[in-house]
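1. Predicted model and sequence below, questions to follow.
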Amino acid sequence: MKELLTSISKCDICKAKLELGPRPIVSADINSKIVIIGQAPGSIVHKSGIPWDDKSGENLRAWMGIDNDIFYNPEIIALIPMGFCYPGRGKSGDLPPTKECAPLWHHKLLDTMNNVELILLIGTYAQKYYLGDQLKRTLTDTVKHYKKYLPDHFVLPHPSPRNNIWQAKNAWFKKEVIPQLQDSVRSIIAS
C-alpha cells in the first residue's frame, strides 16, 4: 500500500488540465473498513492537503456521527476521490473530477484493502462510476432507494453546504437515511 500511495502522490497524468497543478489527495490503508468515494478535492483541501478539510467534510462527519480522530484514521476509513486533484473552478462551482484517476487507481487501491465492509458513494460521479445501470434516474431517487445498494454501497448526496436546499426539500434524508448511515458506521467501527 505504501508504494501505491507514493506512486499516486507523484501522479501528474492530467497536469495540463489542472488549474493549480497536480496535488493528489488520498488516504488509505490495507486495513481500512470503510471507503469514502467522493468527487474531487476543493480549493481549500488543495491548499491544506487534508481530504475533506472543509465545510463538506464537517457535514459528512456529522452525517456519519464520527469525530476527526476516527475519520482521519486510515485503518478505519479510506478517503478516495473520483479525481485526486482539485479540478479547477467552473461557472457554477468546481469543475467535475478528472476522468483519469478512477480507472487508473481505484481498483489498485481497493484490491489492496482486505477489510472493506462498506463503500460510501458520495454524489453522482461516484454513483455513476460504481453503480452503472443500477443508478436511478436522479440523485434523489438513488438516495431514496439507498437500501437497494446495501450492504456493499451506501449512497449519499454531496454534503456541501450548497446542498442545504436539497436537504430542506427532502426531509426524509435526515429522518431515515442519516440514522441508518450512523448505525452502519457505528457497527463497522465496533467490529
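-> Cool, the structure landed. Numbers count the residues shown, from 1 in each chain.
2. use CA for all of it now, contacts and neighbours both
-> OK.
3. Name the single longest helix found in the chain.
-> Taking DSSP state H as the criterion, the chain has its longest helix at helix 178-190.
4. Which secondary structure elements does it sit against?
-> Judged by 3 or more Cα pairs under 8 Å, 6 or more residues apart in numbering; DSSP states H and E, the packing partners of helix 178-190 are helix 55-64.
5. Check it against this one:
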Amino acid sequence: MNSFESLVLDAQSCTVCKEFLPLGPRPVFSIHTESKILVIGQAPGTKVHATGIPWNDASGNELRRWLDVSRDQFYDPRNFGIMPMGFCYPGRGVGGDLPPRPECAPLWHHKMINQMAEVKLTLLIGQHALKYYLGNRKRKNLTETVRDFESYMPEFIPLAHPSPRNLMWRRRNPWFEELVVPVLRERVHELLAR
C-alpha cells in the first residue's frame, strides 16, 4: 500500500471527534493524486451522511449547475477532489446544521493536499473555507470576498454556498450569476479539457 492509499484509509476510519457527532463518524470525501480541481465545502448534511456521496443533495445539484458539469464529470476524482472543512455530519443547531468540527481540516487537509500535486484550482465554498484558506486575505464578509474573486485567482475562486438556504443571498446579489459563474465555468472547462 502506498502513502496515498494509506492516508485515504486513515481518514476514512477517523474517529477523532466521534463524541461530538450525533450520527457517529462517517467521513465523506473523494480525492485522487490526479485531481485537477479541489472543492472545499463545509460539512456533509444528513443526506450526504446517509449515502456517503459528497454533494449528493440539492446543494450539489446547484453547484454542478454553476460549474456546468455532469454528475459523471463531477464524481470522477481525477477531475474534482472533494474535501470538506469537516468530513462528518456535525449535527443540527438552531439555524441549521452546526459548523464543521474544528479538528478536521487541521488534521487532514494539509496531508491530502500534499498528495494532490495536479490541483490547479481550489473552490472555497462558504465562510468556513474562506476563513481557513484566505485568512487575513479575505474581505470583511463573504459577499465582498466573493465579489473580489478575481484577486484570488488562479489559485482560488471563493464562492457562496449553493444551499437552498442561500437563495435569498443569490437574489440579493445577481452579479454572482452574471460575473462569477461565467468565469468559474470557463476556468473549470479549461482545466477539464487538459
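-> Sure thing, it's come through. Note that this is a predicted model, so its numbers are computed, not measured.
6. Next, the TM-score between them, please.
-> The pair, once superposed, lands on a TM-score of 0.99 when counted by TM-score structural alignment, normalised by the length of structure 1; 191 aligned residues with a Cα RMSD of 0.5 Å.
7. Could you point out the residues of structure 2 onto which the longest helix of structure 1 aligns?
-> Mapped onto structure 2 using TM-score structural alignment, helix 178-190 of structure 1 covers residues 181-193.
8. try stretch 146-155 of structure 1
-> Aligned by TM-score structural alignment, stretch 146-155 of structure 1 corresponds to residues 149-158 of structure 2.
9. Contacts for that stretch, please.
-> Contact with stretch 149-158 of structure 2 is made by 120-126, 130, 145-146, 180, 184, as judged by Cα atoms under 8 Å, 6 or more residues apart in numbering.
10. At which residues are the strands of structure 2 located?
-> Shown for structure 2, the strands assigned by DSSP state E span residues 37-40, 80-82, 92-93, 96-97, 121-125, 156-159.
11. quick one, which of those is nearest to residue 29 of structure 2?
-> Of all these, it is strand 80-82 that lies closest to residue 29 of structure 2, at 5.4 Å by Cα to Cα.
12. Once aligned, what mean separation remains between the closest one and structure 1?
-> The superposed strand 80-82 of structure 2 is, by mean Cα distance after the TM-score superposition for structure 1, a mean 0.4 Å from where its aligned residues fall in structure 1.
13. And that strand, what does it pack against?
-> Strand 80-82 of structure 2 packs on strand 37-40, going by 3+ Cα pairs under 8 Å, 6+ apart.
14. make it 10 Å
-> Helices and strands touching strand 80-82 of structure 2, by 3 or more Cα pairs under 10 Å, 6 or more residues apart in numbering; DSSP states H and E, are strand 37-40, helix 71-74, strand 121-125.
15. Give me the nearest residue to the aligned residue in structure 2 for residue 49 of structure 1, chain neighbours excluded.
-> Applying TM-score structural alignment, one finds that residue 49 of structure 1 aligns to residue 52 in structure 2. Leaving aside its sequence neighbours, residue 52 of structure 2 sits nearest to residue 28 (Cα to Cα, 6 or more residues apart in numbering; 5.7 Å).
16. To what extent is the counterpart of the one you found in structure 1 buried, counted in neighbours?
-> By TM-score structural alignment, residue 28 of structure 2 lines up with residue 25 in structure 1. Using other Cα atoms under 10 Å, residue 25 of structure 1 has 24 other residues around it.
17. All the helices of structure 2, residue numbers only.
-> 3-12, 46-51, 58-67, 71-74, 104-114, 127-134, 142-147, 167-172, 175, 181-192.
18. how many other residues sit next to the corresponding residue of structure 2 for residue 14 of structure 1?
-> Superposed on structure 2 with TM-score structural alignment, residue 14 of structure 1 falls opposite residue 17. Residue 17 of structure 2 has 15 neighbouring residues, counting by other Cα under 10 Å.
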